[in-house]
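Novice: with the input below, show me the fold.
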Amino acid sequence: MTENATTTRVLLVDDHALVRSGVRTELTRHAPDLEVVGEADDVDGAVAAVHALRPDVVLLDVHLPGGSGGGGAEVVAACAGMLDRTRFLALSVSDSSEDVVAVIRAGARGYVTKAITADDLAQAVRRVAAGDAAFSPRLAGFVLDAFGTGATDLAVHDDELDRLSAREREVMRLIARGYTYKEVAAELFISIKTVETHVSAVLRKLQLSSRHELTRWAAARRLL
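Specialist: This next block holds a predicted model:
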């Protein structure tokens, strides 16, 4: 996020004008801290807009015309040198493992489907802007294909998992899969405050600093 700014600057990338209009309207209505600074409808336009506008977060569809046919993943890859400043969050109707893995491997911070609510989308944008991961429930497991390790590596890290209590492991798996604190609380029949406490404990015990790191840690150990 821009230094001393109170808003997160968002670029919308989708080849359907109606979708862009709808997302813009919903974010304006539900998240005044998120400012839509531009739009693009194809790969080439998106890459140009990212470099020109330097947004905090790019919300992009994975299926886009133009470029060499790589869609959203091609946009992310073409902006690889900017990933420390601009973060990418895929927003797509597709929930296929191929699409998820391709865009995450390219460097995106998360992937949510268009079935997401406006409030949850706003939260996902905020998490990605902060450097965390954001996934629709059940999609985070697909990153196993990109970050999987062998059985030998898994055994080496068993001691790290043993640091967590049974409840902390449950919370860790759900958070790593992209569940919100509210969704975790509902799933486990505990309070949101308790979820927050468990997440803090998990990150501290595993010496991780963000949800994004936690997702990659869990994926590498095939815990999702």
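Novice: every contact and neighbour count from this point should use C-alpha atoms.
Specialist: Noted.
Novice: residue boundaries of the strands in this structure?
Specialist: Remark: strands assigned in the chain by DSSP state E are 8-13, 34-40, 57-60, 87-92, 110-113, 134-135.
Novice: of all those, which one is nearest residue 122?
Specialist: Proximity to residue 122 (CA to CA) singles out strand 34-40 among the strands of the chain, at 7.7 Å.
Novice: how near is residue 200 to residue 115?
Specialist: Distance, residue 200 to residue 115, using CA to CA, to the nearest Å: 29 Å.
Novice: also this sequence, please, to line up against the first:
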Amino acid sequence: MTDADVGGRACRVFLVDDHAVFRSGVRAELGDQAGIEIVGEAGSVAEAVAGIGRAEPDVVLLDVHMPDGGGVAVLRTVLADEAGPTFLALSVSDAAEDVIAVIRAGARGYVTKTISGDELADAVRRVADGDAVFSPRLAGFVLDAFARAAPGPEERGEPVHDPEVDSLTPREKEVLRLLARGYTYKEIAEELFISVKTVETHASNVLRKTQQSNRHALTRWAQSRHLD
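Specialist: All right, here's what the predicted structure looks like:
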């Protein structure tokens, strides 16, 4: 892949930022770059989710802080599907909690808004190629931040309270774990000594209580909570 070409075409980029003036500036900077095509933009989480679905971009340039949930909300919603674009965070913030949050949510890189137009175009090309990209001063910081991260409740042996997990019955949790491991309904029925119809009922309840739309999304949800 050269000049951000994806399968012989220009790399399709979608902009997400709640400041219209900033989006205009990014469009102007990237519009002059070879092999990059701006296919849409959004100023809110809802607009971003809908717009990304319509435009089907290769790369999303994502602001971290927005009034209605921010970049993490966009990542979690869009990446719940089986396939999605590559996300590159573009933010004024270099705070540890912001960097860690968007990377954990699925972003492929994080650059600050002090970046030049040429550097941003190069970052887009690199994440489209599968690289992880960070602003120079953030690269070492990200590694250090994860290394220094305090252990969470699970590592400390403390109970983790998750309303959606807590809403599941013990049997529903058993079905969820087996679903996340790739078991078929028939295999789950045999494993738990229940009927396939009962498995289907439990699976339907699990999807409803966890607000997941399909088995693939449910598997990602379970893995994110170490329930698989």
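Novice: follow-up on the earlier one: residue 200 and residue 115 of structure 1: which is more packed in?
Specialist: residue 200 (15 against 11; other CA atoms under 10 Å).
Novice: aligned partner of the more buried one in structure 2?
Specialist: For residue 200 of structure 1, the aligned position in structure 2 is a gap, per TM-score structural alignment.
Novice: what do you get for residue 49 of structure 1?
Specialist: Residue 49 of structure 1 maps onto residue 51 in structure 2, by TM-score structural alignment.
Novice: residues near residue 83 of structure 2, how many?
Specialist: Using other CA under 10 Å: residue 83 of structure 2 sits among 8 other residues.
Novice: meant to ask about residue 147 of structure 2
Specialist: Neighbourhood size, residue 147 of structure 2 [other CA under 10 Å]: 9.
Novice: next one: residue 166 of structure 1
Specialist: When counting by other CA under 10 Å, one arrives at 11 neighbours for residue 166 of structure 1.
Novice: what distance do you get for it to residue 198 of structure 1?
Specialist: Distance of residue 166 of structure 1 to residue 198 of structure 1, given as CA to CA: 11 Å.
Novice: which stretches of structure 2 form helices?
Specialist: Along structure 2, counting by DSSP state H, helices occupy 20-31, 45-55, 70-78, 96-105, 117-128, 136-148, 163-166, 170-180, 185-192, 196-210, 215-224.
Novice: take those helices and write them to a markdown table, including distance to residue 90 of structure 2.
Specialist: Below are the helices of structure 2 laid out as a markdown table (distance: least, CA to CA, whole Å):
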| stretch | distance to residue 90 of structure 2 |
| --- | --- |
| helix 20-31 | 10 |
| helix 45-55 | 15 |
| helix 70-78 | 10 |
| helix 96-105 | 10 |
| helix 117-128 | 9 |
| helix 136-148 | 12 |
| helix 163-166 | 31 |
| helix 170-180 | 33 |
| helix 185-192 | 43 |
| helix 196-210 | 30 |
| helix 215-224 | 24 |
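Novice: my read: residue 29 of structure 2 touches residue 117, true?
Specialist: Yes: between residue 29 of structure 2 and residue 117 there is a contact at 5.2 Å, judged by CA atoms under 8 Å.
Novice: comparing those two, which residue is more hemmed in?
Specialist: residue 117 (19 against 15).
Novice: for the more buried one, give its distance to residue 179 of structure 2.
Specialist: Residue 117 of structure 2 sits 46 Å away from residue 179 of structure 2, going by CA to CA.
Novice: do residue 185 of structure 2 as well
Specialist: 8 Å.
Novice: ok, residue 221 of structure 2 next?
Specialist: 11 Å.
Novice: how about the contacts made by residue 46 of structure 1?
Specialist: 13, 39-40, 75 (CA atoms under 8 Å, 6 or more residues apart in numbering).
Novice: give me that answer again for 10 Å
Specialist: By CA atoms under 10 Å, 6 or more residues apart in numbering, the contact set of residue 46 of structure 1 is 11-14, 38-40, 52, 58, 60, 64, 66-67, 72, 74-76, 78-79.
Novice: and the alignment partner in structure 2 of residue 118 of structure 1, what does it touch?
Specialist: Under the alignment (TM-score structural alignment), residue 118 of structure 1 maps onto residue 117 of structure 2. Residue 117 of structure 2 is in contact with 25-33, 123, counting by CA under 10 Å, 6+ apart.
Novice: how far away is residue 117 of structure 2 from residue 111 of structure 2?
Specialist: 12 Å.
Novice: and the helices of structure 2: which comes nearest residue 88 of structure 2?
Specialist: That would be helix 117-128 among the helices of structure 2, by CA to CA, at 7.3 Å.
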